[in-house]
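1. give me a 3D structure for the following:
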Amino acid sequence: MLGVCVLWFFVIARLFTLQIWQHELYASLAAGTHEIYKELLPRRGTVYIQDGETLFPAALNRVLYQVYADTRSLNDPEDTAVRIAPLVGMDKNEQFMLFLKLKEAKERNDPFEPIKQKITEEEKTAIEALKIKGIGFAQQPFRYYPEEEIGAATIGFFGMGSDGKAVGRYGVEGYFDATLSGEPGFIRGERDAIGAWIPLGRRSFSPAHDGADIVLTIDRTIQYELCTTLEAHRIEFEAQSAAAVVMDPKTGAIKALCSASTFDPNKYNEVESVDIYNNQAIFKAYEPGSVFKPFTMAAALDQEVVTPDTTYVDEGSRKFGNFTIRNASNKVYGEQTMTNVLEFSINTGMIFVVEKLGKEIFREYVQRFGFGTRTGVQLDTEAAGDTSSLDQKGEIYAATASFGQGVLVTPVQLAAAFSAIANRGELPRPYIVQEIRYSNGEIKKTEPSVVRRVLSDRATALIVGMLVSTVENGFYRPARVPGYYVAGKTGTAQIAEGGDYVEGATNHTFVGFAPAEDPRFVMVIKYEKPKRNFADATTAATFGTMAKFLLQYYGVAPTR
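-> All right, here's what the predicted structure looks like:
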C-alpha cells in the first residue's frame, strides 16, 4: 500500500512539473511555433572594447523582426500591401509586388508568407497598430557592429561559412567562434497518433549554455584615432593597403590594431573583394627593410662585438659572388660610427655588423626576437612570417637580412620585438583579450607575461640611445614630438613579385616608442606601395601625428 502511495505521489509531482512549470515549453512544442528555438539556441557572446572607465560593445546581438502573413486569415491582400508597404520603406513598385505575392499566397492558402525581414521595434509597433488580421511577427536576432568600419578586421564578423551555416569569421569573431557561440541545448520526446506531445512519454531535455563575453584590451579612443588617421593618410599617400599597431611595451597589451582599406561588418557581403577581410597587421608578412636594422645592431651590442662608437669605412657597396649590394640612392658615406649607420640607414654598415656578429648567432637573435613564429595574439589568420633564408648556405642571406630584406615579418611581430627594446630587453607576449566571461560566472583573465629575455640591460640602454639619436639626427623630422625624446626607425623595402624585385614598388614602415626613457607605447605604421619615395615622408609623418596624440591622451608631461 505504501509503495502505491509513493508511486502516485511521483506521478502527481511529475504532472505538476509538466503542466505548470514547463507548460510554456510544451505548449510551444505542441503548437509548432518558432518560440521553442529560443530555449534551445544559445545567445552569442558580446565582444567589448575599453571606453574610458567603462566597456563599449563592439559586437553584440540585436533583435529585429520578420513580418509575415498567414494568408488563411488575411482578408484583403491589396489593402494589406497598401497599408504596410509605407511603414517598412517600400516604394510603389515594391508595394505592387507585395500585393501580387500576397494574392498568390492566399490562393494556395499559405500559412506563412514573408513580407519584410529585419524590421525595427518601431516599425513592428506601427504595423501592429493597424490591427490587420493574419499579420504576425517572428523575432530575428542578428549580429550588430556599432563601430562599423573602425577596426573591422580586428573584430571580424558573424556570417555564412562555406557550408552555408552562420559562423564567426576573421578577427576575434573567427578565432573565438566556439567560445562566443556557446553550446546548444536539445529536447527529444514522443508524439501521439495525431502529432501531440505525450506528457509522460520518453523525453530528454538539456538547456542551452550561452556563449561567453569577451573583453578586449583595445582602447576605443586610440583605435578610432589610429584607424581614421591611417585611412586618411593611406588615401593621401595613394597606398594600396596599410596597417598599424599600438602596444603597451611593458605588458604586451594591444591598444589599437588597424587595417586599411576596411569594411563594414554589418554589410560584410557587400565588399568588392574578400581580401579586404584580412587584417594587414597580422595576415600579410612582408620584407620590412631598415626597421629590421635595430635588431641586428642590438644583437651585436649584446654580444659586445661593436659599440655605438665603433667605426668602419663605407665604400658604398659589397659584392657577394655575382650579387652587389648597395646603399640606398647609391650613396657612399666613408668613415662612420655604428650610431651613424642607424642615423643614415647604411646597408653596408649593417653587413659589417652582421659579419662581426656571425650568421649563427644572428639567426639565434632573430628567433629570440620572435620572428618566424606566430605571436599567438588570438586573432584569426595570423601569419608566422618567414626567416628560413637564414638556414641557407651562403653569406649573402645574412647580409641582406641584416637590413631587412629576404626575411618576412608582420607588423604585430615588429611591435612585439620593438617592445623588447622598449621593455629593457624582455620580450612581452602580445595579447588582445583582457578577459573572457563565461555564462556560468567564471572569469578567465589574461595575465601579462614575458616570453623571454632577449637583451641585457646594458645593450638595451645603448640601442635606445642610438634610436633616439636616429630620430633626432637622421631623416625622420616628421616623427619628432616637441618636448619628448622619441626612439624609432624607418624602413623602405623593395617588394618582390614572382621572384624579382619590382621597380618602384616599396613597403614603407616606421616603428618607434615614446617617451624613450619610460615608454608608454610602441607603435608600428606600415603602407604598401605608397606613391612616395621614402618612408620618412609617409609612415614617419603618421607616427608623429599619432605619437603627439597618444602622449597627450596618456597625460605624459614633457621631458625636455
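2. contacts, neighbours, all on C-alpha from now
-> Noted.
3. return the residues in contact with residue 67.
-> Applying Cα atoms under 8 Å, 6 or more residues apart in numbering, we find residue 67 in contact with 114, 115, 116, 117, 119, 124, 135, 136, 137, 138.
4. between those, which is closest to residue 476?
-> Relative to residue 476, the closest of the contacts of residue 67 is residue 119; by Cα to Cα it sits at 53.3 Å.
5. what kind of secondary structure is the residue nearest to the closest one when sequence neighbours are not counted in?
-> Of all residues not flanking residue 119 in the chain, residue 65 sits nearest, at 5.1 Å (Cα to Cα, 6 or more residues apart in numbering). Here residue 65 is strand, with the state taken from DSSP: H, G, I helix; E, B strand; the rest coil.
6. to compare against the first, here's another:
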Amino acid sequence: MIKRIKLRSLFIGGCITLFFLVLVGRVFWIQVLQGDFWQKRAADTWAHTTIIRAQRGQITDRNGSMLASDVPAYTVVVEPDVIQEQGIRDEVVEGLHGILNKPVSELEELIDAKDKDGNLYKNREVRNEGWKVDQEVADKITEFAKKLEKEHDIRETGVGWVKDQKRYYPKDSLAAHVLGYTDRDGKAVAGLEYFYDKLLKGTDGYLDYQSDGKGVKLPDAAETYKPVVNGDKLRLTIDSTIQYYIEDAMKEAYDEYQPKSMTVIAADPNTMEILGMANLPTFNPNEYWKTQDQGDFYNHAIKSIYEPGSTFKIVTLAGTVQEKLFDPNAKFQSGQIRIKGYSRPLHDIKRAGWGQITYLEGVKRSSNVAFVKLGYEMLGQDKLKQYIDNFGFDEKTGIDLPGEVKGRITPEWPVEFATLAYGHGKVQVTPIQQLAAVSAVANGGKLLKPHMVKEIADPNTGKVTVTKPEVVRQVISAETAKKTGSYLEQVVADQEIGTGRHAYIEGYRVAGKTGTAIKVEGQNYDNSKVLVSFIGYAPVNDPKIAVIVIIDEPNAEVGGGTAAAPVFKKIVSQSLEYMGVPKVYTEKDKKAGKAQTAAASVRKTPNLVGQNMKSAKEELIDQGFDFESVGGGPSVVSQYPAAGTALSSGQKVYLLSEQGDKPTIPDLRGESLRDALEVLTLLKVGIQVDGEGYVSKQQESVNNGKTKVSLTLKPDEQMGEESDTASAEAGDPSTQPTSELTSELTSDLNTGENAASSN
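-> Model prediction:
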C-alpha cells in the first residue's frame, strides 16, 4: 500500500516536473527564441495609425471662379450578414434599387455574396452607383435606414454610408479638356489634373499612437505625428466667361455643320496666356464614365496635327515682308504656276485666276500662285524653311498640358517646297503652334511660350509663384509684324474680295486669314473631306485676343471664310466687349448711313491728295483702311471722303489719279447712294439712278462721247423699321428720296457740264 502510494506520488511528481519543464521550455521558446515575433505581434495589437487625408488643391479661373475642388462625398455600404439576420433582404434590394438605380440582380449578388469560408461578408461598398455620391443621396439612404428600423423595430439595418471626399467640377463640361479629371479612386487621369498632379494632390499626414484592447489611448505612450500637406492651388489663365463664349459659338456651328470635331483656342497674344480652349465633342468630368467614345476625351488643340492650308500663308507673308521682298502694289499673273521638274501646274482655287493682280489683292483673295512666287521663288527653299522653324513649327510649344505633339515639316522635292509656301503637302501642324505663330505677328514679332497657369499658391506656407511670359525668340522685327498685320487686316476689311470678310467686326480692326485644306485618305486627297479654319487677332492697333477656329470635316461644301470666320467673329466680338475694349465706331453709325459720331471715337481720313499713289496706298494699308484706287496715274489728284472726314465702319476710301478720255469706274456695289454719287461726280461722269437704298448693280454706257453710269439700288434688308425711323430723325441722307438726294449732291458739288443727271 505504502509502495503503491509512493509510486503514485512519484508518477504525479514526475508529471508535474515534466509539465513544468515543458512550460519552461515553451516560455523559453516564446520569450527567447520567438521573442521578436511576439513583440511585433503585441505592438501591432496596441499600435494604431490614423491617416489624415490631404486636400487636393483647388483650380480656379483667372478671376477666382471655381473650376475644380474637393467636396464631401458619401459611399453607400451594406452589411450582408446583418441584412440576412434581420430578414430584410428583399426590402433592402428594392429600396436601394429605387434610390441608386442599381440593377436588382447586382444588388442581390452583392448582399448574398460570401467569403471563401462560406460566411456572409460583414461590409461591402455599393459600386459604382453608390460610390462617392452627394449629400442628397446620402440623406435618402439615412431616411431609408430609419424607415426599416421603425417598420421592423430593429436597431441595425445593415444599410448606411461612410463619409469620403471626391473631385467636383462645378461648371460641368466647361473647359473639360483643359481641366481633365480624376477617377473615383482620386487618381489624376488627364488635363491639368494630370500635368500638375504632384502639386495638386499634396501629402497625407498621419498619427501613430498606442491603445488598449478597447481602443483607449495608453497614458505616456509614444506617438508619432506627421502633419498633412495640402495640395497647391492653381489659378489659371483661362477666363470662364470667354470660355463660355467659345463653347457657345462652337455648339452653334457644330449643330449646323455636324463635323467630325471642332477646336478653338483663344490667347492673349502679348503674353500667350490661354484665355480659352475647347473641343467638340466633349465630356463631363463629373460623370466621365458615361462617355462611351474615347475620342471625346481627346484634346485636339495640342495632340492633333493637320495640314493647315491657307492660314499657314501668314508665315510666308511675314518672311517676305521681313526680307523686304513683298511689294503690295507689284503685279503677277494669277491662275496657275509651273514648278520645274513637275508636270502639273499648281493653281489657285479659281483655276482661271483673276488676271494680272497685285500681291496685296493676292493676299486678300488667298491666291496660291501669289504665295508660291513669294515663298518659293522670292524667299527660296532654305529661307522659307528657316522662317517656318523660327516660328516654332519644328518643335513643341511647351504648353503646360500633357500629351502635346509637334508638327511635321518634311519637304524634299522642289514642288513640295512650293506647296509648303501656301500650307499644303508635306506640312502638318498643331492648333497651338499656329496660334503661337500668329500671336508673334500680333505682339511685335516675339514667339512666346503658351501657358495655362497664371499662378500657383501653396496654402501651407502662403507662397505664391507667378508665371511670367517666356520669350522663345524674336522671329521678325516689330516693323515687319506691324506691316504683316496691316496686310492681314485687308483680308478682313475688304468686304468685296477679302476671304476673311465674314470675320469683320463692327467697330474693331481685325486681322486674319482663312484656311481650307483637303484631307488625305491613304495616299490621295479626298475632295469630299476638308478641314476649314480661321485664325486672327484684334484689335490690330492694340491686340487683346488671338483666336484659331478649326472645323474638321463639315457636312457642307464650305470654306474657312464661310464656316470658321463667323465663329471667330462671334467669339472675338463678345470677348472684346466683355474685356472693355472700346469700339472705334458702333453698329448704330453704320445703320444711320454716314452720320458722324464724336471726333474722338472715329478714325478720320488722312490727306492723301498730291502724294504718289504707291505711298498713299501704303499709308492706308498701314492704318487699316479699306480702299480702292481709280485710274492709272502716278499720283492722287483727289480722294473721297475728303481729308479729315470721320469714317463709319466699312466705308471705303477712294483714291483718284489722273483720268484719260474714258475714266475708270470702280465697283460701287454695296455702297450707299451718297458715296456712289460722290465718287462718280469726282470722275465727271453722267449718272442715272433707279431705286432706293444701296447700289446692287451698275452699268456703263457712252452717250455722245460722255461716259454714263446707271445705278440700280435696293434697300438694306438688315435695316429694320425702327432703325430707319431713327436714321431719318438724325438726318441720315440715305432715307431721303433718291431724286432729292441726287439733286442735293449734284448741286452742292458740281455745276454746268459736271452736273450729274437723275431719273
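7. sorry, back to before: and the contacts of residue 67 of structure 1 as a markdown table, adding secondary structure?
-> Output for these, formatted as a markdown table (three-state DSSP):
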| residue | secondary structure |
| --- | --- |
| 114 | strand |
| 115 | strand |
| 116 | strand |
| 117 | strand |
| 119 | strand |
| 124 | helix |
| 135 | strand |
| 136 | strand |
| 137 | strand |
| 138 | strand |
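8. now those residues as CSV including neighbour count and distance to residue 59 of structure 1?
-> CSV is the format used below for the contacts of residue 67 of structure 1 (neighbours: other Cα atoms under 10 Å; distance: Cα to Cα, whole Å):
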residue, neighbour count, distance to residue 59 of structure 1
114, 18, 28
115, 20, 28
116, 17, 24
117, 16, 21
119, 19, 20
124, 19, 24
135, 21, 32
136, 19, 29
137, 19, 25
138, 16, 23
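9. so how far is residue 181 of structure 2 from residue 457 of structure 2?
-> Using Cα to Cα, to the nearest Å, residue 457 of structure 2 is found at 20 Å from residue 181 of structure 2.
10. could you do residue 158 of structure 2 as well?
-> For residue 158 of structure 2, the distance to residue 181 of structure 2 - Cα to Cα - is 33 Å.
11. neighbour count for those two, which is higher?
-> Neighbour count, other Cα atoms under 10 Å: between residue 158 of structure 2 and residue 181, residue 181 has more, with 26 against 23.
12. which ones are touching the corresponding residue of structure 1 for residue 513 of structure 2?
-> In structure 1, residue 513 of structure 2 lines up with residue 489, judged by TM-score structural alignment. Residue 489 of structure 1 sits next to 290, 291, 294, 342, 467, 470, 471, 510, 511, 512 when contact means Cα under 8 Å, 6+ apart.
13. do the same with residue 45 of structure 1
-> So residue 45 of structure 1 contacts 60, 179, 180, 181, 182, 210, 211, 212, 213, 214 (Cα under 8 Å, 6+ apart).
14. map the first one onto structure 2.
-> Residue 60 of structure 1 maps onto residue 69 in structure 2, with residues paired by TM-score structural alignment.
15. that older thread, could the contacts of residue 489 of structure 1 be laid out in TSV, adding distance to residue 29 of structure 1?
-> Shown next, in TSV, are the contacts of residue 489 of structure 1 (distance: Cα to Cα, whole Å):
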residue	distance to residue 29 of structure 1
290	66
291	64
294	67
342	73
467	69
470	72
471	70
510	61
511	60
512	61
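16. of those residues, which is the nearest to residue 103 of structure 1?
-> Among the contacts of residue 489 of structure 1, residue 510 lies closest to residue 103 of structure 1 (Cα to Cα), at 64.3 Å.
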